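Chemist: whatever this is, show me its structure:
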Amino acid sequence: MVILSVRSSHIRCYVALFLSITGVIIYRHLSGQGRERMRLSRSEGLSVNSSQFSLGGEPFRLLGGELHYFRVPRAYWMDRMMKMKACGINTLTTSVPWNLHQPERGEFKFRGDLDLELFLFQAAEVGLWVILRPGPYIGSELDLGGLPSWLLSDRRMKLRTTYPGFVEAVDVFFDKLIPKMVPLQFKKGGPIIAVQIENEYGSFAMDSDYMPFLKEALESRGITELLLTADSHEGLKRGGVNGALRTLNLRKLNYDDLKFLEAVQPNSPMLVMEYWSGWFDGWGSLHHNFPPEDMIAAVREALRRGISINLHMFHGGTNFGFMSGAVANPSYKAVVTSYDYDAPLSEAGDYTPKYHLLRDLFSRYSNEHLPDMLTLRWKENYEAAIMYQHLSLWDALPFTPEPFKSRTPINMENLPVNNRNGQAFGYTLYETTITTGGYLKSGNHIRDRALVFVDRSFIGLFDYTSVELAVPNGKEKRTLSFLVENCGRVHAGPHLDHQHKGIVGDIYLNKVHLRDFTIYSLEMTQSFIESLYRAPWRSLPSKPSFPGFFQGRLFVDGYPSDSFVKMLGWTKGVIFINGQNLGRYWDTGPQQALYLPGPFLNSGINQVIVFEEEDADFKVLFEDAPDLGMTIDIQ
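Modeler: Next up, the predicted model:
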């Protein structure tokens, strides 16, 4: 593996210049595949014949795997790609999260761990073709399916339709994104061989003009490669658009599904765009396990039938920060921090039995000798970090944005913060005054979970099942506080327009609605965590209050290695290492340890900050193996 000492921006400039002059990309010579690619004609991209695909005029079997750059530290992109290549994968599929790239109207992020161009350059260097899934909606178990929450500040918003407010926002985003992708298409010398239009629109299908609008939006901006749509069986008819190849999403290779696709789209090769190699997990459930023998049997049968296949996921990665979504049916359940997905390559990039079975199978369908497998990275069992300082939530409030006063509760998306783009993630604190006790009812207006306090003393919890609390009696003025967490917006289904978070309606005390709120935004951004250096921390073991922040130190001797953070004795909260949000932990499981990539650590002293809601052990453990909890087999 070549380590470049120039900046990534320089790499982009050099590669773009080379593309414009020669129309080809120089690939690394992994088993001679660079020379093979040089011989491919670039005048004809991925094409559909009556029974097979062709690429550059040559027959092509797509052996794909999904890898999300935003779920993997940039320092590990090449590692994961080379492991894909060594397994026999020839095509990398990736989605583009609009909400991460455009966190505010007019603000775009395409650097660091969101440097999509560099990611695609690296895929080309390794020798992987690319299928790009630019959305705008991508699903993928992300908050709001990857759509930015500021869209919901428009109360009339109709997501995934041709509603003017949505169309205008999509156009602005595509005006930034697509020109970056156009030079990286196959016929221009790049790795992109196909582009997917939206994702599983057939299961939504609220607007017959929407998919044609997106197709035109891509083509008018210069996309000339093969266009795809992807749906499960029930969505195949409604999710397609003329001029785009329909593909199938599934886990079991059902004969009826294949016949249905053949009937909807005759005389075309078949592509399983998402072959689900595992599944995601929700808090309070079990870790999903898809037996390797069941997975490999379906993949083997697909290849025997001449079907091309893309494994979703090949490597899942991690829902760092607050990016994870939620499901609504049969009831609300938030997605855990790990996106291991029981994929062939584990969350930490380790080989699994699925990987070895796939490598053996794919080697029979490869035109070249597969590269050697990379040596795995060392995992470290670091000494525990002992928390030595504490900061109460209330003492941290001066370091939040200026609080907002409102007669009625205001949901997160409509708060006047972030240049009036509202609050996307994290917590919001609502405070008002009361002069009596009695019965407090949420009216089911808490989204998604609230700790409730009277004069900073905890009295109970509101969520989707707990909607009533008793408030202690008292005639003097007291402060009633609601610390509300956005646990994740639903990422799929018919009600995306209604995923507002915070307090979304009236709360009642003795059947009288509460009024006159002071509202604090607690997004837990890196800049906020860094600002807490100036806060009035108190030394432990003085009795801490909850919720609160706890600070400790992790010492790394030598070059940092990956590890797993075990929050044994803690209840629920978020952990930050050197200001980086690793994600949520919760003793309800199934996940019991959070993945800590080595690139997030420094040699020497590392700062550990934990935001804990309820109770703490004051010690953070670091182990050398993952713990995703008790498992359940997927049927």
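
Chemist: switch to C-alpha atoms for all contacts and neighbour counts from now on
Modeler: Will do.

Chemist: how about the helices in the stretch 101-250 of the chain?
Modeler: Secondary structure of the stretch 101-250 of the chain, counting by DSSP state H, counting those that start in this stretch: helices at 116-126, 164-181, 210-220, 236-239.

Chemist: of the ones you listed, which is nearest W586?
Modeler: helix 116-126 (31.6 Å; CA to CA).

Chemist: so how far is F204 from H101?
Modeler: In this view, H101 and F204 are 24 Å apart by CA to CA, to the nearest Å.

Chemist: okay if I get the helices of the stretch 101-250 of the chain as JSON lines plus distance to M157?
Modeler: Shown next, in JSON lines, are those (distance: least, CA to CA, whole Å):
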{"stretch": "helix 116-126", "distance to M157": "28"}
{"stretch": "helix 164-181", "distance to M157": "7"}
{"stretch": "helix 210-220", "distance to M157": "14"}
{"stretch": "helix 236-239", "distance to M157": "21"}
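
Chemist: and the ones you listed as TSV, adding mean neighbour count?
Modeler: Below are the helices of the stretch 101-250 of the chain laid out as TSV (neighbours: other CA atoms under 10 Å):
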stretch	mean neighbour count
helix 116-126	22
helix 164-181	16
helix 210-220	17
helix 236-239	20
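
Chemist: which one of those lies closest to K441?
Modeler: Distance to K441, taken as CA to CA, is lowest for helix 164-181 among the helices of the stretch 101-250 of the chain, at 34.8 Å.

Chemist: which helices and strands sit right next to the closest one?
Modeler: helix 210-220 (3 or more CA pairs under 8 Å, 6 or more residues apart in numbering; DSSP states H and E).

Chemist: tell me what the helix it packs on is packed against?
Modeler: Here helix 210-220 touches helix 164-181, going by 3+ CA pairs under 8 Å, 6+ apart.

Chemist: circling back to that earlier point, higher neighbour count, H101 and F204?
Modeler: H101 (22 against 17; other CA atoms under 10 Å).

Chemist: surely P269 meets I309?
Modeler: No - contact criterion CA atoms under 8 Å: P269 and I309 do not qualify, at 11.1 Å.

Chemist: residues touching the residue lying closest to M181 once chain neighbours are set aside, list them.
Modeler: Leaving aside its chain neighbours, M181 sits nearest to E117 (7.5 Å; criterion: CA to CA, 6 or more residues apart in numbering). Shown in contact with E117 (CA atoms under 8 Å, 6 or more residues apart in numbering): R12, K180, M181.

Chemist: another sequence for comparison is provided below:
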Amino acid sequence: MRREKRRRLSGLFLLLLAALIILRLHSPDSFSFTMWTRHRGLQAENGQFLLEGEPLRILGGSMHYFRVPAAYWRDRMLKMKACGLNTLTTYVPWNLHEPQRGKFDFSGDLDLGDFLATAADVGLWVILRPGPYICAEWDLGGLPSWLLRDKDMELRTTYKGFAQATEAYFDDLIPRVLKHQYSRGGAIIAVQVENEYGSYAKDANYMEFIKTALVRRGIVELLLTSDNKDGISSGSMEGVLATINFQKIEPILFSYLESIQGNKPVMVMEYWTGWFDHWGGDHHVFDVDQMISTVADVLTKGASINLYMFHGGTNFGFMAGALHFHEYRSDVTSYDYDAPLTEAGDYTSKYYKLREIFSKHHVEPLLPPPVQLSKASYGGVQLKRSISLWDALHLTGEPYKSEVPVNMENLPVNDGNGQSYGYTLYETVIYGGGKFQTKGHVRDRAQVFVSSQPVGFVDHKKQELDIPEVPGYRKLRILVENCGRVNYGPRMNDQRKGLVGDVFLRDVPLKNFRIYSLDLNATFLSSLNKLQWTDGNDEKTGPVFFQGALQVPYGPQDTYLSMKGWRKGVVFVNGRNLGRYWEIGPQETLYLPGTWLWPGVNEITIFEEQEAGSSLYSVEAPMLGRTQYVD
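Modeler: Next up, the predicted model:
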């Protein structure tokens, strides 16, 4: 009896062993994560990284889940894995996850937990960069705009208002990621403390505050900081590994890292594979051979590396940020970045050359790259109807009345959180005409109307225009667009939008405004369908809404909308905001993910500020504009 029992147990053991061998052969990455013995997480000792006491060279790439539809996460990760990467890095955008104070959203394309679980399943380690500030060419560097309702707000400091909001945010965020830490069987091997704080450095106590906030809530994996060469000295801290960001290698950087933290491993947290674009500029590209040469040099020196970006994705909606040093420049919708994977996840020459380099750092041959997702051209969009903004204005509700202008963030809307994005309309009554002056109080761009007739634009540079002289009282309308809050630099606290102070006519400040919040949210868009539209697209002059139909056969594929001939505005497809377009370029197409389309009729809604184009087409290739090489 006992012999029979032993024989059965022996048979079960052999079956289990065979199953594990099959699993190992068919899914080596999943096997390594599920069967990995977890005793010692990532350590930075004796000039190298160690995981379970074994040397680990981090070959990483950045991909932001909030810039890529969730349906495509696995595809992009498998492509990273096939290129030879072993680590993925991502930021966490506070402004998307807490759009209203105390109300959190981690659903759908914002399901961070699912993103981390997918990375583990694919076999990628994760370096998490939770902020609260992330930069990332993202509106206000990822910070929620409702913070700016406090007139005394000091962002990225231990100022009470910011510190309390950060603590409340971490109270919700950090428990969501704890189970994804390496020590608990997850993919997170390291967590970044804030982001490039050395370039800001307004509060000597701030970084310790963030570190403590992470550790106190249960973060146990390796902590690190990330700075460019000008910020390392101010951004590093005791007991936290310092890493470096650059595009051009300077030998002194590695020796400087050693001088401040001794015999620790060198990690390039951001090696910039390309660059981002701004409206009115060119499409930036970075020479592939120069990039490969630097990556090879970094690896030869024994350092670890993370490619920023490996896959850039898209600044969907109104989320693109801006820079403002000598002048204000807003970023385009595409975040293609000239990265190894394009905006739509396609392979580039950079990808294949990187794969060749990284393959030399693997014992086993790399898996073949996944099949590239196909693209489609669906032809013309039938623009069936149009309606003027003035005929739809009542959908925003009763306007807010104020003697003086009120900035977007401090409007009494959105359950007391103010307006975050989009447009704000200011109306008042004037007599006669004359010189209209903004004195720098328009943020960022405004179209000015007398009654419904456009008279010109004002922005950061152009701050005056002439109102035609007509005897009598008329309605002055100022339609202000938030073109993106600065995401980097010393102007972070000065990012309130709309009219941020008085505007003048004949040097007299205008008073008694009616203010409309036009954030163009889902509720507003759906209510448009209840209105009496004009058939066809005869209503050419903006601001005007157009609606049309994009016919898609069975099996929707990725495509692009060509905005050639249109002036400036925003496009929505099936209620999703694809982002801004602008005739000044460089970007001429908007990326439309196939996963956001359905077979049959797809509703296209366009808000055109100035003048409609004669047609709208779905094309199968992007047009990102004239190129300029990054030096």
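
Chemist: sorry, back to before: who's more crowded, P269 and I309 of structure 1?
Modeler: Between P269 of structure 1 and I309, counted using other CA under 10 Å, I309 has the larger neighbour count: 25 against 21.

Chemist: picking up where we left off before, which position in structure 2 pairs with the residue nearest to M181 of structure 1?
Modeler: In structure 2, the residue matched to E117 of structure 1 (TM-score structural alignment) is G113.

Chemist: that match and A70 of structure 2: what is the separation?
Modeler: G113 of structure 2 sits 12 Å away from A70 of structure 2, going by CA to CA.

Chemist: for A522 of structure 2, same thing?
Modeler: With CA to CA as the criterion, A522 of structure 2 and A70 of structure 2 are 20 Å apart.

Chemist: to which residue of structure 1 is K151 of structure 2 aligned?
Modeler: Using TM-score structural alignment, the equivalent of K151 of structure 2 in structure 1 is R155.

Chemist: my bad, I606 of structure 2
Modeler: Aligned counterpart of I606 of structure 2 in structure 1: V610 (TM-score structural alignment).

Chemist: how far away is that match from F60 of structure 1?
Modeler: V610 of structure 1 is 50 Å from F60 of structure 1, where distance means CA to CA.

Chemist: ok, these two, which is more surrounded?
Modeler: V610 (24 against 14).

Chemist: what helices or strands is whichever strand or helix holds that one leaning on?
Modeler: Assessed by DSSP states H and E, V610 of structure 1 sits inside strand 604-612. Applying 3+ CA pairs under 8 Å, 6+ apart, we find strand 604-612 of structure 1 packed against strand 548-556, strand 572-577.

Chemist: next, the buried residues of that strand.
Modeler: N606, Q607, V608, I609, V610, F611, E612 (16 or more other CA atoms under 10 Å).

Chemist: apart from its neighbours in sequence, what residue is nearest T348 of structure 2?
Modeler: Distances taken as CA to CA, 6+ apart put P340 closest to T348 of structure 2, at 5.6 Å, once the chain neighbours are dropped.

Chemist: now do the contacts for the aligned partner of the one you found in structure 1.
Modeler: In structure 1, the residue paired with P340 of structure 2 is P344, using TM-score structural alignment. Residues near P344 of structure 1 by CA under 8 Å, 6+ apart: S277, M313, F314, H315, Y351, T352, P353, K354, Y355.

Chemist: same check for the contacts of E117 of structure 1, but in structure 2.
Modeler: Retained in structure 2 (both residues aligned by TM-score structural alignment, their matches' CA atoms under 8 Å) from the contacts of E117 of structure 1: K180, M181.

Chemist: tabulate the contacts of E117 of structure 1 (CSV), appending distance to W570 of structure 1.
Modeler: Formatted as CSV, the contacts of E117 of structure 1 follow (distance: CA to CA, whole Å):
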residue, distance to W570 of structure 1
R12, 44
K180, 44
M181, 44
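
Chemist: tell me which of the contacts of E117 of structure 1 is nearest to V130 of structure 1?
Modeler: Nearest to V130 of structure 1 among the contacts of E117 of structure 1, with distances taken as CA to CA, is M181, at 11.1 Å.

Chemist: the closest one maps to what in structure 2?
Modeler: Aligned partner of M181 of structure 1 by TM-score structural alignment: V177.

Chemist: how close does that match get to D111 of structure 2?
Modeler: 11 Å.

Chemist: tell me where the stretch 301-450 of structure 2 has strands.
Modeler: Using DSSP state E, counting those that start in this stretch, the strands of the stretch 301-450 of structure 2 run over 304-311, 322-324, 328-330, 379-380, 382-388, 400-402, 423-431, 434-437, 442-443, 445-450.

Chemist: what's the separation between S542 of structure 1 and N242 of structure 1?
Modeler: Counting by CA to CA, the gap from S542 of structure 1 to N242 of structure 1 is 68 Å.

Chemist: ignore what I typed, I meant I503 of structure 1.
Modeler: Taking CA to CA as the measure, I503 of structure 1 falls 43 Å from N242 of structure 1.

Chemist: okay, these two: which has more neighbours?
Modeler: Taking neighbours as other CA under 10 Å, I503 of structure 1 and N242 compare with I503 leading, 27 against 10.

Chemist: isn't that one right up against E485?
Modeler: No - judged on CA under 8 Å, I503 of structure 1 makes no contact with E485 at a distance of 9.8 Å.

Chemist: so what's in contact with these two at the same time?
Modeler: Contact with both I503 of structure 1 and E485 is made by residues R447, according to CA under 8 Å, 6+ apart.
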